[in-house]
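> got a predicted structure here, sequence first:
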Amino acid sequence: MAAFYAGTALADPVFSGITDDGQPYRVKYLGDTEESEVKPAVPFSPELLPTEGKPRVRLAAWVTDPDNRAFGRATVNRVWGLMFSRPLVDPVDSIPLDMPVPKVLDTLADDWSKHGFQIARLVRMIADCDAFQRDSRTDFEVTEQHEQAWSVFPLTQLRPDQVVGNLLQASKLSAMDSSSSVFRRLEAYGSKQNFLQLFGDRGEDEFESEAVTITQRLIMMNGELAANRTGVDLINNAATRIATL
């Protein structure tokens, strides 16, 4: 797959983008004394790959071909996982081609492909389904069977970006959104980036329910952001301002 990008180079000047220089992709295999040229190839369904055109254009056509179910399934599964904090199937991205999948996965993937791969439409479709609109609170004991059947909305950890977003919002009296001042948004952006750099992400354990490190717990208890947003500050902290009323 990397060979599809081998013939590209930064343009001069750099800000004008990238160009095609036609250079082949060469690799020195283990045990060989010289490099060998590697031709662009796809891991499956080679019949969907156009025979003519620029390498990256050919790859894009193969990826978005309606008969390439893998692309649609993987994207839908990841978007579903981001919205529910739990994917429809595991693994999240590398779904085996012969693996049985829930019907809803293929239904959403087909609709997404048919409508030009619009992420906004995919998000609306998922948000409009019954599973997304269900509550986590019930008047009965929730079992693993209920969660596996999506009978209740899954209780999961917040992602790091959601954690810092909630911390910042909790310390303000007004909503922080696109209508906020430029200065407030810049300040929030800087705080988020600093927090995420220290807190990190869950990597391959992104959708695991207990994927929290000791360092992350310490940052939440003793980190600079948590300390600043819970300290006595009449200007920046909503709790302090409310306490003085």
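Arrived safely.

> when you work out contacts or count neighbours from here on, use the C-alpha atoms and nothing else.
Noted.

> ok, residue 226 - contacts?
167, 219, 220 (C-alpha atoms under 8 Å, 6 or more residues apart in numbering).

> redo that, cut-off 7 Å
By C-alpha atoms under 7 Å, 6 or more residues apart in numbering, the contact set of residue 226 is residue 220.

> residue 191 versus that one, what's the distance?
11 Å (C-alpha to C-alpha, to the nearest Å).

> now for the two: what residues contact both?
In contact with both residue 226 and residue 191: no residue, using C-alpha under 7 Å, 6+ apart.

> dropping in the other structure now:
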Amino acid sequence: MFALTHEEWQAVRLSLAVAANAVAIGLPAAIVTSLLLRWRSMPGRTILNIIVHLPLVLPPVVVGWMLLVVFGIRGHVGQFLHEWFGIRLVFTAAGAALACAVMTFPLMVRAIRLSLEAVDAGLEEAAGTLGAGAVDRFFTVTLPLMTPGVISGAIMGYAASLGEFGAVITFASNVPGQTQTLPLAIFAALQTPGGEAAAARLALISIVLAVAGLLAGEWFSRWSGKRLKS
């Protein structure tokens, strides 16, 4: 019942790798986007905020289809990457990571924004009066104070990526050993006669990983809160 086959282990390992790559792709962009959204007088701030949060309200299949349109072999960006650099994202593990990054991007931005809003603007102004430039203020004051939100966003993005299904299967397909992540492997097992036991094993692993991610996020949130108060 609980012994995983080679193919099932492949799905688990691929899920962990795809989730890690999704965070690596999305987190830097989430930091920059959060800083832009903090700038209340920025032109187009409302539009940017809507675009950032679209993946939360759109069906994941729609997000996957939009990725196909943009990054597919015949898409403007996808065709450029393929012809000039030999990079193909569609139906690859890299494409699965991109799909997960897009779907979890709003979660990372929200976590970082909450941390940014808690940053005391007076500390940044004080650093400025002492001669620190904008870059110095960011790296010496803003970034250390927003780090808990960055780490929390990375944890939540990683955990959510482990469960992403719709956008991944639409953009990256369901190829065993290449793009078949844990949710896709569960789906494939349920479509196979007699695959209920395999689906149960993989579902149990998925639950364990999800709970571990939530516990890690909760623990870090409490730890960072205590550290900021001390």
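Arrived safely. Keep in mind that this is a model prediction, so the values were computed, not measured.

> overlay the chains and give the TM-score.
Here the superposed chains carry a TM-score of 0.25, computed using TM-score structural alignment, normalised by the length of structure 2; 107 aligned residues with a C-alpha RMSD of 6.3 Å.

> check which element follows the host helix or strand of residue 124 of structure 1 along the chain.
In the assignment (DSSP states H and E), residue 124 of structure 1 maps to helix 119-127. Per DSSP H and E, helix 119-127 of structure 1 leads on to helix 144-148 as the next helix or strand towards the C-terminus.

> could I get the buried residue list for that next one?
By neighbour count with 16 or more other C-alpha atoms under 10 Å, helix 144-148 of structure 1 contains no buried residues.

> for stretch 221-231 of structure 1, same thing?
223, 225, 226, 229, 230.

> just the helices in structure 2 please.
Along structure 2, counting by DSSP state H, helices occupy 6-38, 45-57, 60-71, 76-85, 93-117, 121-129, 134-137, 143-162, 166-171, 182-190, 196-229.

> in TSV: the ones you listed, plus mean neighbour count.
As requested, the helices of structure 2 are exported to TSV (neighbours: other C-alpha atoms under 10 Å):
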stretch	mean neighbour count
helix 6-38	20
helix 45-57	14
helix 60-71	20
helix 76-85	14
helix 93-117	25
helix 121-129	13
helix 134-137	13
helix 143-162	23
helix 166-171	26
helix 182-190	21
helix 196-229	15
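
> in the helix holding residue 124 of structure 1, what counts as buried?
122, 126.

> elements contacting it?
Using 3 or more C-alpha pairs under 7 Å, 6 or more residues apart in numbering; DSSP states H and E, no helix or strand is in contact with helix 119-127 of structure 1.

> how near is the residue found closest to residue 221 of structure 2 once you drop the neighbours it is linked to in the chain to residue 114 of structure 2?
Distances taken as C-alpha to C-alpha, 6 or more residues apart in numbering place residue 152 nearest to residue 221 of structure 2, at 7.1 Å, with adjacent residues excluded. From residue 152 of structure 2 over to residue 114 of structure 2 the distance is 10 Å, taken as C-alpha to C-alpha.

> picking up where we left off before, ok, the buried residues of stretch 221-231 of structure 1 vs residue 147 of structure 1, which is closest?
Closest approach between the buried residues of stretch 221-231 of structure 1 and residue 147 of structure 1, by C-alpha to C-alpha: residue 226, at 32.5 Å.
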